[in-house]
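>>> Whatever this is, show me its structure:
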Amino acid sequence: MERANEIQISYKNNGSANQLKITDASSANNIIMDSWDRNTIELFETFKVVYLNNCNTVKGICTISTGGISGTIVDIRLIFATALKTLSTAIILTHNHPSGVVVPSQADIQLTQKIVKAGELLDIKVLDHIIVTPHGSFYSFANEGRI
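Here you go, the predicted model:
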């Protein structure tokens, strides 16, 4: 039985002895898409965080929230509680747009800025925020100079 105060962090490594390392937005997107349930990516919006060590090796991926068709509520405290519990030094934010539109909304931009500021206080680097779609396209805040 799972206790209410436990945080579920997981990552499937497909049986490989080598841990996966994030080198760019494309490699991050590949890891993120491997973790997504293909049956729900176009049904409702979900916000996840990829937790990394100093070498940008994936420690795990945690689903922070799941919402409706056009949005989800993100509690920044949960993001950083998990980062602190896992001794992560960097994170990558990600969420899906069920509509298939990769352009970030104003709310996406504001949330990203708020999380980056919180990370600076805790010395946890926000490397990117990647928006994914059911069709495989993605948007990287880092690639666009927004982080």
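>>> contacts and neighbour counts: CA atoms only from here.
Will do.
>>> show me the contacts for the nearest residue to residue 75 once chain neighbours are set aside.
Distances taken as CA to CA, 6 or more residues apart in numbering place residue 64 nearest to residue 75, at 7.6 Å, with adjacent residues excluded. Contact partners of residue 64, counting by CA atoms under 8 Å, 6 or more residues apart in numbering, are 46, 47, 48, 49, 74, 75, 78, 79.
>>> Quick one: which of those is the most crowded by neighbours?
With neighbours taken as other CA atoms under 10 Å, the top of the contacts of residue 64 is residue 46, carrying 26 neighbours.
>>> Second chain to compare with the first, below:
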Amino acid sequence: MTMRTIPEGMRPYERLERCGAEALSDAELLAILIKSGTRERSALAIAEELLLKHGSLADVGTAELSELKSCAGIGRVKSIRLHAAAELGRRIAFGRCRNKIKITDYEYLGDMLISEIGRLRQEVFQALFFDKKWNYISACRISAGTVDRTLVHPREVFYNAIKNLASAVVLAHNHPSGDCRPSRADYDTTERLVKAGRLVGIDVADHMIVGNGKYYSMYREGDLIKIKEKTLNEGFEDYGT
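Okay, the predicted model is just below:
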């Protein structure tokens, strides 16, 4: 079935004009972004296959470009268009509130990070920067790794923190496995960054690990306090060697 075989009043474009975007299904909204189908299938049919293959609209939104292109009828341009639309949605959802975020808004930060990186297939490491009154300034993606590993150097974190005139930083990364419990490597990375932050006068206020719909806060769980106490009288190693 192609879009031309669908009655005009039932096509996604016409329904959006007549009823508003909120009246459309996930598949219909995706079909508008996909724009055109193939000779055999409509954009709506391709959208329905995407949802079936990935499980939900949220999963489509976090799919890699290569995963989107594996669906028949989705090529380079359409996959990029879908990827860009998903990112715009995330920025709109949180952009209006970001100027009001405090470093102590743990649940909000956790939800924001779950939305941004919680469903990614590879591990990424981010830093969120805050001023001396604990108001949010900005965020920066520090690195991206493989399925289960990313490399983080203190230089990259604190160069960006200093550039943003930050007084504190919240570290964040995802576990593609969905299990947000910290690994030994996570604790080692946190310890390294706490030491580096102390040298430049920038506090590591938390390290949040997110999985699929969950997050773990090292501050709230008491881990970060223990790390800071442990490292208080220790020297700083050159971890770049």
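>>> And the TM-score between them?
Superposed pair, TM-score by TM-score structural alignment, normalised by the length of structure 1: 0.82. Supporting alignment: 133 aligned residues with a CA RMSD of 2.0 Å.
>>> returning to that earlier point: tell me which two in the contacts of residue 64 of structure 1 are the farthest apart.
Within those, 46 and 78 form the most distant pair, 14.4 Å apart (CA to CA).
>>> can you point me to the longest helix in structure 1?
Counting residues, the longest helix found in structure 1 (DSSP state H) is helix 106-122.
>>> Please settle this for me: is residue 127 of structure 2 part of a strand?
Yes: according to DSSP: H, G, I helix; E, B strand; the rest coil, residue 127 of structure 2 belongs to a strand.
>>> corresponding residue for it in structure 1?
By TM-score structural alignment, residue 127 of structure 2 lines up with residue 49 in structure 1.
>>> you'd agree its match is up against residue 90?
No: judged on CA atoms under 8 Å, residue 49 of structure 1 makes no contact with residue 90 at a distance of 10.1 Å.
>>> Contacts for the top helix by length along structure 2 next, please.
Using DSSP H to define each element, structure 2 has its longest helix at helix 76-98. Outside helix 76-98 of structure 2, the residues that touch it by CA under 8 Å, 6+ apart are 30, 33-34, 61-63, 65, 68-69, 112, 115-116, 136.
>>> Just the buried ones among these, please.
30, 33-34, 61-63, 65, 68-69, 112, 115-116, 136 (16 or more other CA atoms under 10 Å).
>>> which one among those gets closest to residue 216 of structure 2?
Among those, and counting by CA to CA, the member closest to residue 216 of structure 2 is residue 112, at 13.1 Å.
>>> three-state assignment of the closest one?
helix.
>>> Trace it over to structure 1, please.
The alignment partner of residue 112 of structure 2 in structure 1, by TM-score structural alignment, is residue 31.
>>> any idea how far residue 77 of structure 1 is from that match?
24 Å (CA to CA, to the nearest Å).
>>> now residue 43 of structure 1
For residue 43 of structure 1 relative to residue 77 of structure 1 (CA to CA), the value is 26 Å.
>>> what's the answer for residue 140 of structure 1, then?
23 Å.
>>> out of the two, which sits in the busier spot?
It is residue 140, of residue 140 of structure 1 and residue 77, that has more neighbours when counted by other CA under 10 Å, with 24 against 11.
>>> Please identify the residue in structure 2 that aligns with that one.
In structure 2, residue 140 of structure 1 lines up with residue 217, judged by TM-score structural alignment.
>>> do residue 112 of structure 1 as well
Aligned partner of residue 112 of structure 1 by TM-score structural alignment: residue 190.
>>> show me the contacts for the equivalent of residue 22 of structure 1 over in structure 2.
Structural correspondence for residue 22 of structure 1 with respect to structure 2 (TM-score structural alignment): residue 103. Residue 103 of structure 2 makes contact with 130, 134, 135, 136, 170, 205, according to CA under 8 Å, 6+ apart.
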